[in-house]
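# coords below, sequence missing:
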């Protein structure tokens, strides 16, 4: 059994990453009540973690290739543990958001190395078994996260969703020191610091602009200035990658229409399938009066359906065209969101969402494993690690941007549904204050109408994102790409995984350039 200790070390880290995303979703209403956090603050608690992952993932992979993957993984675990403790004792929303960003940095170091460590530790059949177990653990984490988060929040308080990471980190560090060997890439080049800086500034400016658009407006000087900064930073990133001697991203990969389709699909899948869940959680707990555990259970149909379908799709649809698996999956994700928009009326409860969540979960299960395999199949084996890293980055960025875009839509829908009442009430509802407002006579009717309007608009935009991804795949994927790196079908991101699910395991063991 000693040979499976490296797998144990890697799975502990991956489990923590995914549980931390879904745990926070169900704890947001309690955070808002305890820390008097406004709506933008709640968005940042979720967004800054995904943003740090997206911005630093490729750079962390490059650093790991150069100085050692085990070393970077251990550093990520220690930073994740320290920042989790800091999140748990944070005395205000600003501190919590800052420490969540640090947590994302630690998560990026772990995220960028887990697949490479497994590839270095196992060969042949053992590698396939390892990635199968790894995928199953990730899927279980995504499904268990809302329940664990609900139990901890309900019985011990929301701070324990961060404290629970400490013993898991300690165990992961001990097993890693005991059983995981160091590995490096002898051909690794230096870090692309200008590229990392430009991408980080661009992604942060774009996300911030979208989060603040509800308050500032789309045409305000602040919003336009932030969009301009984001455009300039992304343009600088492209120039750096084209002209730099050590680019972390080979832009020539985007000459392949299939690769472009896969990256667009990864970005839109995360935005369409998972980004609205925080707003659903706010509604369920603040307006419907559900407990954190109950709110977590409502989200299970998507996670469980995705997990089961992914396991079946890896076997039954292994040879199918990406137009069917990825395009069809995105079509179902879009249809599931639209079904929720159609079924939800003022006064309805959580049961109106269950069919749509189930349909979306089936779509996630179909599309996610095929995303990984197709990304690898479009590039030469030497670029498999970079392709996996770019896909992971696209998915994290999709989560961050999805939360910001849908937050603006949700807030606007709440305001429109107030029926002429002060728009300040939309801020209170979006910040988890519905329970307090329900004490007013006649408030139930207009609160139900406001949430129904906000959520319907959110689901409609989510559905449009899913359908747009399906259309992109249909137009750009003309044939099944030639086989690239031999990635096990079950090694893709598990179906139920929201923001942080890894994309694939590169056969070369590398996760970035």
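Okay, I see it. Treat the numbers as computed from the prediction; the structure is a model and nothing was measured.

# drop to CA atoms for contacts and neighbour counts, all remaining ones
Fine.

# is it true that residue 249 touches residue 241?
Yes: the criterion here is C-alpha atoms under 8 Å, and residue 249 meets it with residue 241 at 6.4 Å.

# Would you mind telling me which of the two has more residues around it?
It is residue 249, of residue 249 and residue 241, that has more neighbours when counted by other C-alpha atoms under 10 Å, with 22 against 19.

# Put this next to the previous one:
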């Protein structure tokens, strides 16, 4: 960390990184643990889907609310509550005797996780100003990205040599360290006077998403004619529609619909929905199939996707600089199309499995496309909104990404044809490629590069045209 930061600023960054680290670590651990969870607790593909989606439902639905709660009650208080909740839920997951209790604990964990990432970033932006703020966010991004690398490998080692349960208990270590550091912060926990929270909106959003996802996951088992399917689906749609209506009328919405009047913002979020839906599908399917279909150990399955993440880390900052000079549209168009090509390379996976020739080329091409896409996508969305609203803009984009992953995983049975065998794996690869291509097309048609002032510095930006 740069010596130009004070000790307190370094401590703020350390707390923010550790608080977010557990959420990123858990999100990347779970995919390699899914086959072992299913083997021990039963439930097959449905248990695996709900293990992922129970977390994403509460995370996606409550991450917007978390910003309002953080402003109203203070970021440090919210961080402390989120950390304690995440630790308790992680221990409950590790002790779960059956799929139902595991899924309930995962939902609680997602709710706690929703309060960690926005609050940790808000702690940085409210405590560190000027050039050091960009440096602090860069450190936060690099170290939390490292969690996505460590997660599959750490999870795989625990699954192979101890138990999948220990893969969740490991979250408690950084949480305890963070809780020990929090009282040592000298940052004043500011609270917005007169702030109000749309609790009803959060309730409608959570139940609406839950009803729709339940129907999508359980439909292959019960059929569309079952009351247990169509009733939650209809109620879920109605409640989510009520949530959207309320966000247009309530004084302090958790989802400000006015943001979607900005072209680059709504277009970027639509591209996000396609791209991050595809990323969730790819991560789930590759993590599970490499173990259940190809016979790799959990550790090797975790290591299999590391080339993709390493390329993301190496390329992101460089591509971000280029996108700042020439605009994000080209990168947001080409990147997803490159990832689509990488997904299609997985069609070479056959009965006689060979990682080096059948999977590694896909991981490399996919990582190249991901590195081209991520930084310009984030810059286009946040750059479209005035700086004082960048926090809520970031929260909305994060929620869109989570909900997109949630819906795609809920539809997994339909995508793979009911079974994640070799044919299902190929079907998922094609679906991933189609979603990525859609993201590239949306970006090409909708994103506009910033208008430049000829007299300004070459790196200056103005509002999107």
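That came through, no problem. Model, not experiment: these values are computed from the prediction.

# Overlay the chains and give the TM-score.
With the length set by TM-score structural alignment, normalised by the length of structure 2, the two chains reach a TM-score of 0.91; 447 aligned residues with a C-alpha RMSD of 2.1 Å.

# per the alignment, residue 94 of structure 1 corresponds to what in structure 2?
By TM-score structural alignment, residue 94 of structure 1 lines up with residue 100 in structure 2.

# helix/strand/coil for that match?
helix (DSSP: H, G, I helix; E, B strand; the rest coil).

# residues near it, how many?
So residue 100 of structure 2, with other C-alpha under 10 Å, has 15 neighbours.

# Relative to residue 48 of structure 2, how far out is it?
12 Å (C-alpha to C-alpha, to the nearest Å).

# and what of residue 292 of structure 2?
12 Å.

# now swap in residue 218 of structure 2 and tell me
12 Å.

# okay, those two: which has more neighbours?
Taking neighbours as other C-alpha under 10 Å, residue 218 of structure 2 and residue 48 compare with residue 48 leading, 24 against 19.

# Alignment lookup: the more buried one to structure 1.
In structure 1, residue 48 of structure 2 lands on residue 42 (TM-score structural alignment).

# Let me know whether that match touches residue 35 as I believe.
No: assessed by C-alpha under 8 Å, residue 42 of structure 1 is found out of contact with residue 35, at 10.3 Å.

# At the geometric centre of structure 2, which residue do we find?
residue 402 (5.0 Å; C-alpha atoms, centre = their mean).

# what does that one align to in structure 1?
Using TM-score structural alignment, residue 402 of structure 2 pairs with residue 396 in structure 1.

# In which helix or strand does that match reside?
helix 384-416 (DSSP states H and E).

# elements contacting the helix or strand just after that helix?
With elements assigned by DSSP H and E, the helix or strand that comes after helix 384-416 of structure 1 is helix 424-430. The contact analysis (3 or more C-alpha pairs under 8 Å, 6 or more residues apart in numbering; DSSP states H and E) places helix 424-430 of structure 1 against helix 384-416.

# elements contacting the helix it packs on?
helix 39-67, helix 193-216, helix 257-273, helix 354-377, helix 424-430, helix 443-476.

# After the shortest one, which helix or strand is next?
Next helix or strand after helix 424-430 of structure 1 toward the C-terminus (DSSP H and E): helix 434-437.

# quick check: that following helix aligns to which part of structure 2?
The aligned range for helix 434-437 of structure 1 is empty, by TM-score structural alignment.

# ok, residue 118 of structure 2 - contacts?
63, 66-67, 391, 395 (C-alpha atoms under 8 Å, 6 or more residues apart in numbering).

# corresponding residue for it in structure 1?
In structure 1, residue 118 of structure 2 lands on residue 112 (TM-score structural alignment).

# Check residue 326 of structure 2 too.
Using TM-score structural alignment, residue 326 of structure 2 pairs with residue 320 in structure 1.

# Can you classify its match as helix, strand or coil?
State at residue 320 of structure 1, reduced to three classes by three-state DSSP: coil.

# give me the number of residues near residue 393 of structure 1?
So residue 393 of structure 1, with other C-alpha under 10 Å, has 28 neighbours.

# tally of neighbours for residue 314 of structure 1?
Count around residue 314 of structure 1 with other C-alpha under 10 Å applied: 20.

# just residue 203 of structure 2 next, same as before
For residue 203 of structure 2, using other C-alpha under 10 Å, the count is 16.

# got it, and the one 4 residues further on?
Here the neighbour count serves as a burial measure; for residue 207 of structure 2 (other C-alpha under 10 Å) it reads 22.
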